[in-house]
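S.K.: how would this look folded up:
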Amino acid sequence: MLSLDREDILLAAHASDWRDALQQAADALVAGGRATPDYREGLLAREAQSSTYLGQGIAIPHGTPDSREAVLATGVRVLQFPQGVEWHDGNRVFLLVTIAAQSDEHLDILRALTRVLDRDGVSERLASATTAEEVLSELGREVVPPRLDAETLLCGFPARDRDELVLAGAARLRQAGCVSDGFISAMLAAQPVALGQGVWLAQSQQDVTRSALAIVTPEKALETRHGRITALACLAVDAQQGQHQPLLERLLTLLEEGAGESLPGLSASALLARLSGESATAQLAQVVLLNAHGLHARPAKQLVQAAREAGEQHGVIPALRLEGDDSGVVSAASLTKVLGLGARRGQTLIFSASGDDSAANQAALSMMVSAVQAGLGEAVEPLADWRADAATPLEASEQQATGDTQQAAPDADSVVPAVAASPGMAIAPCWVMRLPRFVYETRSDAGADREAERLVASIQTAREQLLALVNRAEGAEMAEILSMHEEMLGDPELFAAARESLDEGHSAEAAWWSAIDSAASAQENLADRLLAERAADLRDVGRRVLGVLTDTPLPSAPETPHVLVTEDIGPSDVARLDTTRVRGLVTALGGATSHSAILARSLGIPAVVGAGPSVLAIADGSELIVDGERGRVSVMPSASRRARAEEAIAGHEQRQAAAWESRMAPATTLDGHHVEVVANLGNTAHAGDAVERGAEGVGLLRTEFVFMAHPQAPDLATQTAQYGEALDALEGRPLVARTLDVGGDKPLPYWPLPREDNPFLGLRGIRLALTRPEVLETQVRALLTAAGARPIRLMFPMVKDLAELRGARAIVDRVRAELDAAYETEHGQPPVRDVQVGVMIEIPSAALTAASIAPEVDFFSVGTNDLTQYTLAIDRGHATLSAQADGLHPAVLRLIEMTVSAAHAHGAWVGVCGELASDDQAVGVLVGLGVDELSVSSRQIPLVKARVRELDLATAREQARVALAQPTSEDVRSALEALLEQGEPSTAEVTSGAAASHAASNAASNADSSGHSPRESV
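M.R.: Sure, this is the predicted structure:
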């Protein structure tokens, strides 16, 4: 971000006119080494487009995008003209803030300056300043805006009295980081004031770090001894910054409209809109901002002019706010207010009109939407570029896939690192599948109706193709994803967006791809890895329809065994794979959570993803070794490397067959130490399959599938039935259910959340669930009800410390007490329950403080996927870094060791439910560290159990000791390979030894080193 220093301020300047002032500004940038003399032409060109006068005597001249070549280094120069300069638009300028920026950094300065404009007398103070410090003080005063957004609102809270509402509001402000614990104590001691219409206000300055307003509404209006309550407002007042008055004004404005009595029925988004100043009766229109640099001065001025024209023509000046933003509603006719919103490309603008004439309101709103869609005086493109001029929707990534790249292929006998996506190893010649090029005309003379008929027919054909793929899909996951694709094609919004383009004269092909591209890019622009990967599904669907429209054949695979290499692969591509021919899969893009990786695992195809663009340059027919265990691709391997791979594959196939035969036997080491091997499930319907594969229970049920499968939060009966399905299939085996784990990176459509710069470090997991305790309470009640006397383990995700655990456990204890009391009343005796409570260790702080958490839980389950990415600061979905996110890194292993030590010291057990649990090299290390349970995908259960049976505890502990002594994950893997070569028995010896000791293993004690079975209630 640009910042101002004392040296950037030039005082007491004088200019004969505005051109002279610009020349001096350009000279100052040149003298400071920020730009070349040519930058002056860029400043003049910008003024020719639109005046950069901002208000309060301030202008912010900056160059055009074309003049960025003249910028040497980002910088700012501030020139003060005490006598003023007559600007070309008739305003008088006393201060020039001249910017040389190589990107869009000037927008940060612009947003800061818009706050300056709201202060009275700022123009006079800037003109009369005699020191640089005075100017800096005026311009650089940091004002922390007050907080009022979706995170500070809590709607429909099941409270029974006023104190509960106060506590909930105070807790919401603490969760938002605006207050500390002292504020909560002060609020409990405060005396709320009735504002009228059932709305009450409680406020305090104690332990406030930022002014903020929380509003809590009950499920329905409460009649209490204090009076009627429809809402409780908690105001945190920052005595130093102030800024709380606008919050009060928003609340009082809402009451002036008489909206107090209706508050209990509003959703958080509706309440926020009302508080932002949007009338409950306002007509609304929304549009996505496509301008490359957002609402900077020029497009903002065009928008303001459109609003004023709407007022002149229809008697209505629309208001404006940003979707999901707490900036409030501003007049679209105020330049400073519009600039102050800081709207960026990709954000949604919401216009509102509250006039008495509905038709006039709608006409005014239509004018605003049209103006934004037209670009507000700038040329705009959809959210991702598409080459209409070349009559093809190819993007940069697709151009690579069609061979338009100069990327060099890897050398012979080289190893390309990638992300392990699906275990196994394969050797075969490769076939590089390149995405088809769809050539078509962007305009059509046939008419919109005719083009619409073509599009409808092609969509229907594509849906029929997908339904046929669903019917012959291998596995429930594939069928589910392909069904989702088929539903995408029925999305009316996609067709509506395409129809708008058809009406503008575009062809069916161009209109369809524009709609697909915009929808997919809107997801990608959320900076959300999971949504970005799902955007690939949209494009996969889009290409299918384009193929029908243009009669473009899909790539034809060889009829001989091969390794498929492609940039990325969509679910429908995976569904067409002939698993008798495709030996392995390599993609240039993607992460371990992409659908291509998920489906490759479901088909049992060895696969690596994220291998980089160089693999696309490999010549067809070149031999590859795909190692889906370690995430590596060997290109044109030497004879010795190939021989080692063939030996490994033969051994792997032998082990797979033997493992399947003994899948029901317990996972007991050669010296009688038992380790539970259980299943990770993403759906209750797969519990029976896990049991068939030898699972001794479920170590991780991702319960969010229940919530994602419904358009609204599932009720108690729905959840109880879903969880009961898994418990029935387990036939008394234990079930570890992770409570709802959604948030910034995994949003629910009916639980809107504000956009976060880093959703992986934001409001998610248990910290999100505790903001909606009623949702967590319903889920806990459903799990306990479904379980009855059967073993159920409740596990909380993303717990960072003991405080969060206690908040969640209090809900479990209360719900359990209520259920037990009801059961005893009905049956005359207390129920028999087998319940354990634990936490997921996936945040380093939880592992580091495990000793303080362990006394209050029955178990830990280490989620190595997230623990690894948080410990190593590497996003495991990152296209280039994810291959380095290895759970065998000694730092991760140290955290697991600490967790096990703390748990066993307090009689708790420890499981591992991340990908590391099924890593062949890691199994021995985890057993040696003392892990009691390994939770893996159902397909991996037989092999993991077999791997445990190959070990003895002394060998496993030696593996753990050696691994902990290494400096890097690469060294860990090398050291473990060396150990294997030195002394570990061969596969045949292990198989024989395991068979000979099987009877002894069954008779041996299943107790772990702490003296209890990890599945017994503690």
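S.K.: use CA for all of it now, contacts and neighbours both
M.R.: Will do.
S.K.: counting contacts, what elements does the helix or strand containing Ala817 pack onto?
M.R.: Here Ala817, judged by DSSP states H and E, is contained in helix 802-827. For helix 802-827, the elements it packs on are helix 765-769, helix 773-787, helix 850-853, judged by 3 or more C-alpha pairs under 8 Å, 6 or more residues apart in numbering; DSSP states H and E.
S.K.: okay, buried residues for that helix please.
M.R.: For helix 802-827, the neighbour count (16 or more other C-alpha atoms under 10 Å) marks 802, 805, 808-809, 811-812, 815-816, 819-821 as buried.
S.K.: stretch 843-863 too?
M.R.: Those buried within stretch 843-863 under the rule 16+ other C-alpha under 10 Å are 843-844, 846-851, 853-854, 856-863.
S.K.: what about Gly682, distance to Cys913?
M.R.: Distance of Gly682 to Cys913, given as C-alpha to C-alpha, to the nearest Å: 12 Å.
S.K.: higher neighbour count, the two?
M.R.: A count of neighbours by other C-alpha atoms under 10 Å puts Cys913 above the other of Gly682 and Cys913, at 25 against 17.
S.K.: residues in contact with the more buried one?
M.R.: By C-alpha atoms under 8 Å, 6 or more residues apart in numbering, the contact list for Cys913 reads 680, 699-700, 861-864, 934-936.
S.K.: I figured His674 was touching Ala665, is that so?
M.R.: No - counting by C-alpha atoms under 8 Å, His674 stays clear of Ala665, with 11.0 Å between them.
S.K.: which of those two has more neighbours?
M.R.: Just comparing His674 and Ala665: by other C-alpha under 10 Å the higher neighbour count belongs to His674, 27 against 18.
S.K.: please enumerate the helices of the stretch 301-450 of the chain.
M.R.: In the stretch 301-450 of the chain, the helices defined using DSSP state H, counting those that start in this stretch lie at 335-340, 358-373, 396-401, 448-471.
S.K.: now these as TSV including mean neighbour count and distance to Pro558?
M.R.: TSV is the format used below for the helices of the stretch 301-450 of the chain (neighbours: other C-alpha atoms under 10 Å; distance: least, C-alpha to C-alpha, whole Å):
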stretch	mean neighbour count	distance to Pro558
helix 335-340	22	57
helix 358-373	20	46
helix 396-401	17	18
helix 448-471	18	20
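S.K.: to check against the first, give me the structure of this:
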Amino acid sequence: MSNNNNVLTLSAPLSGPMLALGSVPDDVFASGALGDGIAIDPLNDCLHAPCDGVIIHVARTGHALTIRAANGAELLMHLGIDTVELGGEGFELLVEHGAQVSDGQALMRFDLDRIARRCKSLVSPIILTNSERFELAPCALKTVKVGEPLMRVSVRSSISAEAAVDNLGVEASASVRITHRGGLHARPAALIRKTAAGFSSQSHLHFAGQSAACDSLIGLMGLGIGEGDEVRVSCHGNDADAALQALVAALSVAISEARQAEAVAAAPHRVSSEAGVLQGVCAAPGLVCGPLIRLSGIELPADTGGHRVNEQLKRLDAALEQVRGEIRNTLALARQRKNAEEEDIFAAHLALLEDPALLGAASASIEQGSAATHAWRDAIQAQCAVLLAVGKPLFAERANDLRDLQQRVLRVLLGEAWHVELPAGAIVSAHELTPSDLLQLSAQQAVGICMAEGGATSHVAILARGKGLPCVVALGTELLDVPQGQRVVLDAANGRLELAPSEARHAQVHQIRDAQQLRRRQQQAQAQLPALTTDGVSIEVAANVASSAEAQVAFENGADGVGLLRTEFLFVDRRTAPDQQEQRQAYQDVLDAMGDKSVIIRTIDVGGDKQLDYLPLPAEANPVLGLRGIRLAQVRPDVLDQQLRALLQVSPLERCRILLPMVSEVDELLQIRQRLDELCAELGLTQRPELGVMIEVPAAALMAEQLARHADFLSIGTNDLSQYTLAMDRDHAGLAARVDALHPALLRLIAQTCAGAATHGRWVGVCGALASDPLATPVLIGLGVSELSVSPLQIGEIKDRVRHLDAAHCRQLSQGLLDLSSAKAVRHACQHHWPLS
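M.R.: Below is the predicted model:
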């Protein structure tokens, strides 16, 4: 780095090919909205300082840093595209905000392989964020190495160096297109508010002639910004540029709101042509009957005035803090249950309770003489009116979150606890319920929910689906006229509320529900028994588990054994590898949990989408096609050796079977089998455990007969076999629905595997997700599979399915499925041949 006469030569912070900024695969960077610059496609794993300077901004998720040089130039170094969504995973910051750094100093280490698999692109923009003050001239290089000259930065002739250094009161602005699904509603607005709070600068959003402070959730939502709208962001203050780049990034990162694809609730209320039936929109499926109990909101009496301002302010503050505490508890429980949707909903509620616009309006009303109750209600209603005036259904639904907070705070202020007594089997109706209402009603054993308003994308709908509580929304105001306690039928799947069902209809609903519950009880009661087809063919139904605790659940639910123990549970989320003794004990615990049943233990399967921090593997352009599974033994044979030694020490050894993942050729199997024999000899064992091969790449399926000659059994992993056969990443958002293991090509590979195994008298199991699909059970049996390894809670259901099938009939019909044209056609044929009752 050189700095002569205000010309600063920056050195390359990364090694790799250089790209023009316009080539960056991100519209915000490529458009220059954040400033001028270049990009590097990194080949190394460490970001270095491009000059002497001070770190003025560190991204919360550690993926980006901004450095200010002595002449005032501010350089944003952003590692990868969309890496903010990694939440810091794969990044290790070596400096903190405010640190003085020198040219070439290491600033951040990153896991190139892990990030490449998880983010949109590794291309890393290097942006001069205050390029309005400086001119930038990239060096004429196609590829750079760390420390080589990268670009020259000079103060524009119209701006003095002194002014460039003086950043007090600086203003910065940029335009950005909103990519959040559904626009800037509650959760994205909470993200923007949180981002703005990390800076001292004042930030505003401008849209359609209106502006809102970025620290106001209500103000942001009130702008009515929709998906695809272009907005302007402005920041004013000492860290305006850093604030701007963070806000632009936050505004342009799409948050997945798959539920909003269900926005049928935006349609007007549909009037049923059937007498005695209200037609709405299904928010959560199910069929129930029972008395309809209407819930009403809190009505406040007239405000008589004469209040002490300080007393009312204290009352409101205390009520708000109590409700915040309740929401924090709800959040903590949601995190414990790993319920991300519920967590998101109440995190947004917590942010609303801290909204300065809302709190300011309530406080101002109290200071003008209102009671705390009326001030809070009026402030909420005013903000709801803002959202409703936008005229977009999604924003109208989010006003329901505000009404939830209105009710919760009013209950505390009035001392009115929620004491609604529901009769047994009640179906609850309301104009519109709130998320906290839903949680209370669920706890009180309500069997169904119906609302006059609301939508299928509302937070209440999301919660209802998660709890399996039948729910219909948008039934219209006629719902509120139904007499209290009237017996109704809620056919949520079809969006119907039947107001005057006959006794026969009631009996039918009860019969359907009773039959479902009886079926589940019968399945559970018989889960411990063997699964035999009607013509006497035995099918082993085992369980996929990842710990001894899950093995215990499987055993209690009737598993015939463990069909797949994923040993990765021992290796992930830790800084060092488990030693041999820890592994042996973990495997022994699983065997002990399974009584006298056999346990199939898969050797460590890392690589691809599963990486270990303490076991770095070489960087790969496509890790899913790289050093996965058994291929790890090629580069780290010590890891597999240690695991095999631990497995050979469990007791009784004859109940332990070893399964090798990602085998693609016979030599791999023979090498491991030879090593296993050597280890058995070392330990004085006269007989080695059974050794099986996973069939999860097409090569293994095509070589099944040759593999079966040397393996004791074959186990088909349909998840990977599907993605490798169809050339579709099963984690790809746009393709995941098409990665269907009932595709005829997959069925042909399964058939070939079973035929090859039969040549040598070997048995074949399926441990992928297809084994847990009841629709696929007859197909797999028909193709020759004799073991199904499923989710522990599905054991009873799959065993019951087996007992209703004729294996000979399955064999006859399954062959015809191989000639069908698509997975959809196969599923249709399965429904016809073997309907699910």
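S.K.: aligned partner of Ser662 of the first structure in the second structure?
M.R.: Aligning on TM-score structural alignment places Ser662 of the first structure opposite Gln526 in the second structure.
S.K.: ok, its match to Ile795 of the second structure distance?
M.R.: Distance, Gln526 of the second structure to Ile795 of the second structure, using C-alpha to C-alpha: 10 Å.
S.K.: quick one, which of the two is more surrounded?
M.R.: It is Ile795, of Gln526 of the second structure and Ile795, that has more neighbours when counted by other C-alpha under 10 Å, with 28 against 16.
S.K.: so that one belongs to a helix, correct?
M.R.: Yes - counting by DSSP: H, G, I helix; E, B strand; the rest coil, Ile795 of the second structure is located in a helix.
S.K.: what do we get in the first structure for it?
M.R.: Under the alignment (TM-score structural alignment), Ile795 of the second structure maps onto Ile941 of the first structure.
S.K.: wait, that match sits on Val678?
M.R.: Yes - using C-alpha under 8 Å, Ile941 of the first structure is in contact with Val678, at 7.1 Å.
S.K.: now do the shared contacts for the two.
M.R.: Common contacts of Ile941 of the first structure and Val678 (C-alpha under 8 Å, 6+ apart): Ala695.
S.K.: on that earlier part again, out of the buried residues of stretch 843-863 of the first structure, list just those in helices.
M.R.: Those of these mapping onto helices are 844, 846-848, 850-851, 853, per DSSP state H.
S.K.: let me see the ranges of the helices in the stretch 401-550 of the second structure.
M.R.: With DSSP H, counting those that start in this stretch as the criterion, the stretch 401-550 of the second structure has helices at 435-443, 459-467, 503-525, 548-556.
S.K.: next one: stretch 592-603 of the second structure to chain centre, how far?
M.R.: 31 Å (C-alpha atoms, centre = their mean, to the nearest Å).
S.K.: what range in the first structure does it sit on?
M.R.: Taking TM-score structural alignment, stretch 592-603 of the second structure hits residues 728-739 over in the first structure.
S.K.: can you list the buried residues in that stretch?
M.R.: 728-730, 733-739.
S.K.: can you check stretch 397-417 of the first structure too?
M.R.: 398-402, 410, 413, 415-417.
S.K.: over to stretch 488-503 of the second structure?
M.R.: Neighbour-count burial for stretch 488-503 of the second structure, counted by 16+ other C-alpha under 10 Å, picks out 488-499, 501.
S.K.: among the residues you listed, which one lies nearest to Gln583 of the second structure?
M.R.: Ala493 (47.7 Å; C-alpha to C-alpha).
S.K.: residues contacting that closest one?
M.R.: By C-alpha under 8 Å, 6+ apart, the contact list for Ala493 of the second structure reads 282, 284-287, 470.
S.K.: run the last query once more with 10 Å
M.R.: By C-alpha atoms under 10 Å, 6 or more residues apart in numbering, the contact list for Ala493 of the second structure reads 281-287, 470-472.
S.K.: swap in Val287 of the first structure?
M.R.: 323, 346-351, 368-370, 372-373.
S.K.: distance-wise, check the counterpart of it in the second structure relative to His48 of the second structure.
M.R.: Aligning on TM-score structural alignment places Val287 of the first structure opposite Val58 in the second structure. Distance of Val58 of the second structure to His48 of the second structure, computed by C-alpha to C-alpha: 14 Å.
S.K.: before we move on, what about Val420 of the second structure?
M.R.: 62 Å.
S.K.: the more surrounded of the two?
M.R.: Taking neighbours as other C-alpha under 10 Å, Val420 of the second structure and His48 compare with His48 leading, 23 against 10.
S.K.: show me the two of the contacts of Val287 of the first structure that sit farthest apart.
M.R.: Maximum distance among these (C-alpha to C-alpha): 18.2 Å, for Glu323 and Ser370.
S.K.: for the residue positioned nearest the centre of the second structure, which non-adjacent residue is closest in space?
M.R.: Centroid check for the second structure by C-alpha atoms, centre = their mean gives Ala340 as the closest residue, at 7.5 Å. Take Ala340 of the second structure and drop its neighbours on the chain: the residue closest to it by C-alpha to C-alpha, 6 or more residues apart in numbering is Ala334, 7.1 Å away.
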